[in-house]
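[1] With the sequence up front, the predicted model follows.
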Amino acid sequence: MSSVLTMSPLRCTVCMKQLRVNKNSIVAVFFVSLLIFANFRYNQPTRFRFSHSNVNAVCTLPELDPFDSEIMKLNWHPRPVVCDDSLPFMYIDRKGFIHLNTTTLALKKLTKLDIDCTYQHVERQGDDDVIFKPEVHFTEPEYVHCDFVVGRCRDQTDQSIYENLLINLNSHLVFESKNIRNESQQQLSVLILGIDSISRNGALRKLPKTMKYVEDVLGGITFKGYTKVGENTFPNLVPLLTGRKADPNELPHIFGQGYFDDIPLIHHNFSKSGYATLYAEDWPAFSTFNYAAKGFKVPPSDHYIRPLYLAMKKLQPISTSLDQVLLYLEDKNIKIKSSSLCFRNQLKHVMFLEYFKRFVDSYTNRAKFAFTWINEISHDYSNFLEIADQDFVEFLMWLQNDGHLENSVLVVMSDHGSRTEEIRNTVAGRIEVRMPLLSVVLPERFKQIHPALVETLIQNTKVITTPFDFHTFLSDVLHNNFDDPPPLIMRDGKLPRGISFFQKIPKERTCADAGIHELFCACFTSTPVDISNNIVPKIAQDSITKINHMLVGVKHKCAELTFSKLIDAQLIESNFKRVKEDERFTLRKPLYPTRRRKKKIPCFV
């Protein structure tokens, strides 16, 4: 027997209409996608590229106004961040024991008998995935044998009333697996707080409280000549962490190998010397060793934050994927119910700092090396960074008040300045992108024991320095190289590429000496001016008149300056030349003309 499929005319008409609707939807989605692509590809601000025309010239560091008028036009204050208002039903104390939150239970008018709470270990599965282990029903307080767990609570009807990620730091396994030495003035710990895409001047604008605390309270020493050696994060952090250039000639197979387990990270040197180690970087899709790569087969440190952020994505796959879209809307001052800078009821950078705190606390008085790097809040939208200013200050206050800086070198730093086109298309931004933040805090006792080293380090803040120098400095700290530093050894008539901050770096150092490519050299250069030129003494006198005018309000304290003798005059030039062939076409190019100021500025000594 055969069967015949029949369809009524009405049903057929409905199907045809549905097919047309689906077809139209597909066409609409295609054109919307095309418009989005065209917008991001051709409707962005033009990126003007400049290179230095003489990297072999002696470097004169540029002095820029942090509050340059062009940049301040792009500066604005974001709204206070609002996370969701859910309450924490569980927490893990600093000793690693999990508890129910009695405050939340009281607010919810519940008892411990009214709810059933569990936790699941977050377990790393390679460098791009995690799994949640079977649920554990616990009797508090119970020690948690991992760094991250998913906590859940259900009511008596088995309805979920709570789910969140909890942060711990399980140091027991590390202590069982290796001997962690004690820290001391001869064996200093190193704590690095890295913040992506922030220049020294940018930090003065967006992190004023942090910078004031670092410099005025902690006595931090900020480097005015710290310069990037690569375009983005990867080529700047690789030299810092390995002492080598991110180049196949110096690190074979660094590109295309997928995994980075074999590169000589300085973490491993500290670990072999009996240090507990931490590598913490947020924003897993764009982190330094995972963007277009596979990261690490084996965690690069004793404690590794990446599984926390992968767990966030696993719990909230859709919203996490939309974070950057929502952050874009927030940057346009469009109010979002819950900020993409949050994970549920917590700011993500606060969770990050909490993990950092737990690492420091768990290894109190023990040698430790922490390399941490915050990306998401500052990478694309620099104005959001000020949201974290007070949180950074409170973290630094905690370090100081709990005595964690007595035998530790603290570093607050970045990899480069803001790379947003609007900022780096300004004259000041063009320099700032090349000169990231670097502030070093030395223990007070160390300063008393080694005043000559401190003085040398301060002198080096006024010359050009790089991540290669920073790596050498870290090696000196690791190997306790605090005696009088040996003289610099010239090789083939050239200075070493990496010179420790504890060694006196010659003022005559050039970008070429320091391994800085012409695209990243920020130095100005100077040439002598004939002082017999009639305009030279006139400009000198005008400068003195201007200084006296600025001192009018305190003239009872300051003697009036007078012109005595002209000793020397220098012509300062930026030496930047535009590289048009590297610039891509955009529809907005005519709206962003190349801003130029006078290149030549007389400077008198």
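    Looks like it came in fine.

[2] drop to CA atoms for contacts and neighbour counts, all remaining ones
    Will do.

[3] can you give me the helices for the stretch 351-500 of the chain?
    For the stretch 351-500 of the chain, applying DSSP state H, counting those that start in this stretch gives helices covering 389-401, 421-424, 427-432, 444-449, 451-460, 467-478.

[4] Figure out which of these is closest to Ile36.
    Closest of the helices of the stretch 351-500 of the chain to Ile36 is helix 421-424, at 18.6 Å (criterion: Cα to Cα).

[5] Reformat the helices of the stretch 351-500 of the chain as JSON lines; add distance to Leu278 and mean neighbour count.
    Output for the helices of the stretch 351-500 of the chain, formatted as JSON lines (distance: least, Cα to Cα, whole Å; neighbours: other Cα atoms under 10 Å):
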{"stretch": "helix 389-401", "distance to Leu278": "16", "mean neighbour count": "16"}
{"stretch": "helix 421-424", "distance to Leu278": "33", "mean neighbour count": "19"}
{"stretch": "helix 427-432", "distance to Leu278": "29", "mean neighbour count": "23"}
{"stretch": "helix 444-449", "distance to Leu278": "24", "mean neighbour count": "13"}
{"stretch": "helix 451-460", "distance to Leu278": "26", "mean neighbour count": "17"}
{"stretch": "helix 467-478", "distance to Leu278": "15", "mean neighbour count": "22"}
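
[6] Included below, for side-by-side comparison, is a second structure:
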Amino acid sequence: MLKERNLPLNIITKSSERNQRLKLFALYLLLFVGLVLLLLLFVNYSFPTLQNIYGLNNDFEVGAPLKTEGFVTPTSSLPPTTNASKQIWLDFCNLTDLDPWDSSIIKYIKPQKDHLLNCTRKVFEHSKLINGQLFIYSNESMNCQMRCLFSNGDRQIIYGIVNNVINGTKPECDVIEVECRLDGDNNEKEYPHYKYLHAQIYRNVSKLPPSSFPKPPEKYDVHIMILDSVSQTQFIRSLPKTIYMLRERYEAIPFEHLNKVGINSYPNGFAFLMGKMIKDIPVSPFSKGYFGDYKSKHEICKIPLDNEQFIGFRFKDDGYVTMMSEDWKNGVFMWPNCIGFKETPMDHYMKFV
């Protein structure tokens, strides 16, 4: 009679555990392969389906000329990018409302202290422009002079006549330069003791139309405020009081989803204020391609902008009094070495303030 042979318990246990691990590995592998296949199916079918829904699907052949219906007349064909697909996947925008305090970015938000808190002023403003009148406020004995500055296009300044400052003087210009020297300082080559620029919106009353003229129809005042290089979410986080005042007191409307079309302010200023692009956007799986309005940035840099479709011109044509004030002399349409406007484009043009 044969006796039943019993295997050691530890051998049976190890074999069972090994089989379970192999089964789990095979299951995970099948799940991974399945997810990859689903992702490929989603990319191949879902994006074109969404594009068809929104009328944004555009099939193109590699090397074929770009369709230009609705665009400016092209000067050349846009070459497709390397290894371009025959179908465009992402030539549409999913515009969502972004949360400025989203949990995914909260760790990157590091508010800094107010650097102006407990700041001691060392430079004082000795001159003030109050309701169109210029005054000198100083305990020092100084001799002060003033002159008007007038813009002549983007590249030139016309300097007015130099006059001594008498308290209550009414400068007849937008920008006034004040320069003061201590009594006894007659060396004009040395930098003055005090120098300041004041700005106002000067209206020549003598040139205003008589009241007997028919009253023009009422129009809304339009103010466009641009904070360069600041996203809307960063604006909400950094300047909450400012955005509250603009929205609640002035009923300001933010330009949501305004995005850039190029690097730096120059191409984006053209798109926003001229309605034109200075460079092509090439064909790729993420764009059907768009033609720029110029051959290159160098071409538009050499052309004066006085005959362009600048938004300020449209408001002037509609009877508005216009103003443009930038925070530095090299403005959006002339940086770094562009011609810009040959003639002053606005009624009040304060670039050098």
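    In hand now; what should we look at? Predicted model only: the values in this text are computed from it and were never measured.

[7] that older thread, output the helices of the stretch 351-500 of the first structure as TSV; include the columns distance to Asn290 of the first structure.
    Formatted as TSV, the helices of the stretch 351-500 of the first structure follow (distance: least, Cα to Cα, whole Å):
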stretch	distance to Asn290 of the first structure
helix 389-401	26
helix 421-424	24
helix 427-432	26
helix 444-449	37
helix 451-460	34
helix 467-478	21
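
[8] Of the ones you listed, which is nearest Phe359 of the first structure?
    That would be helix 389-401 among the helices of the stretch 351-500 of the first structure, by Cα to Cα, at 11.7 Å.

[9] Onto which residues of the second structure does that closest one map?
    Helix 389-401 of the first structure lines up with nothing in the second structure when matched by TM-score structural alignment.

[10] before we move on, the earlier item: mind checking which of the helices of the stretch 351-500 of the first structure is nearest Ser271 of the first structure?
    Closest to Ser271 of the first structure of the helices of the stretch 351-500 of the first structure, according to Cα to Cα: helix 467-478, at 10.3 Å.

[11] one step back: among the helices of the stretch 351-500 of the first structure, which is nearest Arg306 of the first structure?
    Using Cα to Cα as the measure, helix 389-401 is the one of those that comes nearest Arg306 of the first structure, at 20.6 Å.

[12] Against which helices or strands is that closest one packed?
    Judged by 3 or more Cα pairs under 8 Å, 6 or more residues apart in numbering; DSSP states H and E, the packing partners of helix 389-401 of the first structure are helix 208-212, helix 348-362.

[13] between those helices, which one is nearest to Val21 of the first structure?
    Nearest to Val21 of the first structure, of all these, is helix 348-362, at 41.7 Å by Cα to Cα.

[14] Need the helices and strands packed on helix 389-401 of the first structure in a markdown table (columns: distance to Ile539 of the first structure).
    Formatted as a markdown table, these follow (distance: least, Cα to Cα, whole Å):
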| stretch | distance to Ile539 of the first structure |
| --- | --- |
| helix 208-212 | 35 |
| helix 348-362 | 50 |
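
[15] Mind checking those helices for the one nearest to Pro80 of the first structure?
    helix 348-362 (14.3 Å).

[16] Relative to the second structure, which residues correspond to that closest one?
    The aligned range for helix 348-362 of the first structure is empty, by TM-score structural alignment.

[17] rewinding a little: would you tell me which of the helices and strands packed on helix 389-401 of the first structure gets closest to Met16 of the first structure?
    Nearest to Met16 of the first structure, of all these, is helix 348-362, at 49.1 Å by Cα to Cα.

[18] Excluding residues flanking it in the chain, which one is nearest Arg152 of the first structure?
    Counting by Cα to Cα, 6 or more residues apart in numbering, Glu163 is the residue found nearest to Arg152 of the first structure once chain neighbours are left out, at 4.5 Å.

[19] what does stretch 123-143 of the second structure contact?
    Stretch 123-143 of the second structure is touched from outside by 164-171, 178, 180-183, 194, 196, 198, 200, 202, with contacts defined as Cα atoms under 8 Å, 6 or more residues apart in numbering.
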